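[1] No sequence on hand, only this structure:
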């Protein structure tokens, strides 16, 4: 086996054997909310799980969330206690653009997900439906509501179905929920915060409707979902009629990060849900203090109802354990490691902005995932990504690179911003700031085999390589990636571990392992 030489420095890699002995093989640990003593600690879904929409059906809770450019999209989760969540599939494969802020509902025994999506400059709202939560789900139906985001479904006192939209508008739906019946109308002006607060923008969005004791409650986000840590918030209004008038809660904002010293930033975009014991909760998202890169994580907070029929947040700053909701625990979480023996793409994986038929690039057999190359760099190769759940973590994979191909490991934010190392089987290419050094590798006539390991230790990216999976050499450039997030590059995404295959050949991946670090 040839010695691996980085094109950047044309020098022997340093640090042989580094980090080899401390790799905890075979045991994957991630953050789990349930503390096992009747309490939980946020987040209930660690890592990038923004805009959560939760639905209770009997003793079961179901959840979906924004998936943006990742497909399969609209991931579905199941819980019995709002704390322990288990994945049950996805609701969409067809790429209709970046999916934002969905609403999961059940009406007359059928499940619906209403969501906005954006492709280029066009933004519209869609719906998919299924007779069982596990699917099969329909192809997306375009509702033709351009210019709006964040639809929230409701049934009025007249028995008709409505979608509430960003900016305080709403529109009637057809009885089957698959068409718009009429034109949007303005119904709610929102609530205005003091002008001296540090926020991103007013941005009235995310309306979710709940019904209790003869009142419709509208829970809305304002203040912008990024920008200053103190920007995002949850406000509430209520009405006796779905058509208004809507009265603002005297306790607004219900939720807000008041100081950048709090453990969770930019908290907002809530859904109200009642548990099986009759207690109410809010599920919403927030950024972990100092970790914009992890994306917006799912947070659960108890709600207390006041004698005058309003509600207030009862969880404090969410930095301490809280009593769990009623209900039984299901197995929690999604294993990120993958031995590729499932015969198909595992539920932890998603392509970034895939083309139609993207999955045809993949083949599986005997513990190998083979990926046909696409494009020439990570930006045009639709990498496969997973959601990181921890401030510090490590992942590794074995790769066999065919002649003409290029493969590698990344921390991937978007096609404009990523970092990592790739190889054509003979030489390395460094990816940093969404650029390549050197700008391009010539295709190799022989290819090669190697192991690659990436550590992201609280924003410090380190890569190690090996020719046998036992003796490791440190790549001579480390990178700092704390700025790889929305406030720098837009798009509302998160920094994700990723694998890519580019060029004309195939890259064969074996034994992907993810491990949280202390």
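    Everything's here; your move. Quick caveat, the model's predicted, so the values are computed rather than measured.

[2] C-alpha from now on. contacts and neighbour counts both.
    Fine.

[3] my read: residue 384 touches residue 500, true?
    Yes: counting by CA atoms under 8 Å, residue 384 does reach residue 500; the two are 6.4 Å apart.

[4] which SSE is residue 54 in?
    strand 53-57 (DSSP states H and E).

[5] looking just at contacts, which helices and strands does that strand meet?
    With contacts taken as 3 or more CA pairs under 8 Å, 6 or more residues apart in numbering; DSSP states H and E, strand 53-57 sits against strand 60-64, strand 103-107, strand 264-274.

[6] 6 Å - rerun?
    strand 60-64 (3 or more CA pairs under 6 Å, 6 or more residues apart in numbering; DSSP states H and E).

[7] which residues touch the strand it packs on?
    52-55, 74-80 (CA atoms under 6 Å, 6 or more residues apart in numbering).

[8] before we go on, here's another structure to hold up against the first:
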């Protein structure tokens, strides 16, 4: 109990200052990119008064559709998640297969006349327009009569609303006109064509409308302008991954200036969002500064001075009655199989039935943090039953896990297991197995995103650590996996029915010195 009290005190004293391993705000009026060194893809950012809101893709993580909040575009916290569950497909409950390539992505966020609106198209379903008076909800939605890929929502001051949509396979950009309730499509017109275009976003500045499109085949961003939403449009390329990113747009500042945001493919960690000053030449936005045009700077002056340091939470002692906003389940959870109240101050995970980790419900995740981070958990295995498979590691294109099991003789052991290329029938390699002498177990997972290398370690006293199984690769899961960067993952499953459980005392995130860490 003294150890728990000390851990809680250290977390309380350190507060947000040690929650992440990367700090964008440099404390001298400048910031460095990325503003969040983690997988926050498909950004859309708006300003409402002094407040900025940033919506990001979540795929099959639940709760879904993360919205972050900032006062200066640099220091962000998690404000809310829009969708409490995924619906419309039994595979979201991991029934009849998984839905890793589906879910919620590429939302567009707007605010008009006291209401927030969010357009999103669940993969394979019709487009939804979520709406709420408060950014924290409750959120409800209208479903349109069609599937609009990557819908870009735009609302005129008088309330006229539109969606711009395009798919890479075609490149034709279509503008859908919505009714006043944003619940029906009343018109659809083809307004422009850009080869390979998707991810449309619309803004207005002065006499021009501006249309931004991602061009995935070239990892580039284009901007088009017109005096009318219906065209004609003229188009220019802006930037690409070599100069800072390939999907994004602009957001206005209180004084009338503008700032850019753009997504960049960043390897195993996923797709990160950069923010950039912009300047204007002949009513065209140019990323960067006049001294270094056409490039997102690695470091720049903050767009709004004086903002307080803030960041999303990560470490957790599970002392609250609800999970922290940093946590998301892999697919919809089985609410009967987890609890924060059965043992106050602990997260209890009861095994869900699954043949392998990739198919297990109630795997609890949060984003891997760069440049290099260490997640550490403390487990109580006293009630682990024979057949249960519970532990900690990574979820992604490469899932590397420390899995605790108990044999029929009552003895517990720990295995380091690695599965790559998550397809049906993928082979799991057991690299090492060790016996355990007690029920208290400390587990570590380290991810070094500069070298795309991970490693794991364990301890039975919280002081002496042993690496297990050697290094493993980290990869972005764009072919057969989650289409996300590597995530930390807490899990508990069994091939059959189980009456056991595992209790999780805490999760602690800390930085890792690049190139170092626990090794066998």
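    Arrived safely. Predicted model only: the values in this text are computed from it and were never measured.

[9] before we move on, back to that, how about the strand holding residue 54 of the first structure, which residues of the second structure does it hit?
    Counting by TM-score structural alignment, strand 53-57 of the first structure lines up with residues 44-48 of the second structure.

[10] I'd like the distance from that stretch to the chain centre, please.
    18 Å (CA atoms, centre = their mean, to the nearest Å).

[11] One more: stretch 485-500 of the second structure?
    With CA atoms, centre = their mean, you get 21 Å for stretch 485-500 of the second structure.

[12] What segments of the stretch 351-500 of the second structure are strands?
    Remark: strands assigned in the stretch 351-500 of the second structure by DSSP state E, counting those that start in this stretch are 352-353, 364-367, 372-380, 389-395, 398-406, 412-420, 428-435, 440-448, 453-459, 466-467, 472-473, 487-494.

[13] Tell me which of the ones you listed lies nearest to residue 301 of the second structure.
    Among the strands of the stretch 351-500 of the second structure, strand 372-380 comes nearest to residue 301 of the second structure, with 25.2 Å by CA to CA.

[14] what's that closest one in contact with?
    With CA under 6 Å, 6+ apart, strand 372-380 of the second structure has contacts from 439-449, 503-512.

[15] Let's see that with 7 Å instead.
    For strand 372-380 of the second structure, contacts defined as CA atoms under 7 Å, 6 or more residues apart in numbering pick out 21, 439-449, 502-512, 514.

[16] same deal with stretch 242-258 of the second structure?
    With CA under 7 Å, 6+ apart, stretch 242-258 of the second structure has contacts from 42-47, 199, 201, 212-215, 219-221, 239-240, 259-264, 278, 295-296.

[17] helices or strands next to the top strand by length along the first structure in the packing?
    Criterion DSSP state E: the longest strand present in the first structure is strand 291-305. Under the contact criterion of 3 or more CA pairs under 7 Å, 6 or more residues apart in numbering; DSSP states H and E, strand 291-305 of the first structure touches strand 280-288, strand 311-313.

[18] got the buried residues for that strand?
    291-303 (16 or more other CA atoms under 10 Å).

[19] Quick check: the aligned residue for residue 515 of the first structure in the second structure?
    For residue 515 of the first structure, the residue aligned by TM-score structural alignment is residue 510.

[20] Wait, residue 349 of the second structure touches residue 492, no?
    Yes: Residue 349 of the second structure lies in contact with residue 492 (CA atoms under 7 Å); the separation is 6.2 Å.

[21] out of those two, which sits in the more crowded spot?
    residue 492 (30 against 24; other CA atoms under 10 Å).

[22] What separation do you get for the alignment partner in the second structure of residue 282 of the first structure and residue 274 of the second structure?
    Here residue 282 of the first structure is matched to residue 260 in the second structure, going by TM-score structural alignment. Taking CA to CA, to the nearest Å as the measure, residue 260 of the second structure falls 8 Å from residue 274 of the second structure.

[23] three-state assignment of residue 8 of the second structure?
    helix (DSSP: H, G, I helix; E, B strand; the rest coil).

[24] Look up how far residue 5 of the second structure lies from the spatially closest residue to it that is not a sequence neighbour.
    The shortest distance from residue 8 of the second structure to any non-neighbouring residue, by CA to CA, 6 or more residues apart in numbering, is to residue 317 (6.6 Å). To residue 5 of the second structure, residue 317 of the second structure is 10 Å away according to CA to CA.

[25] Please identify which of those two sits among more neighbours.
    Per other CA under 10 Å, whichever of residue 317 of the second structure and residue 5 has more neighbours is residue 317, with 21 against 11.

[26] before we move on, back to that, quick one: the match of strand 53-57 of the first structure to the first structure mean distance?
    Compared with the first structure after fitting, stretch 44-48 of the second structure has a mean deviation of 0.7 Å; criterion: mean CA distance after the TM-score superposition for the first structure.
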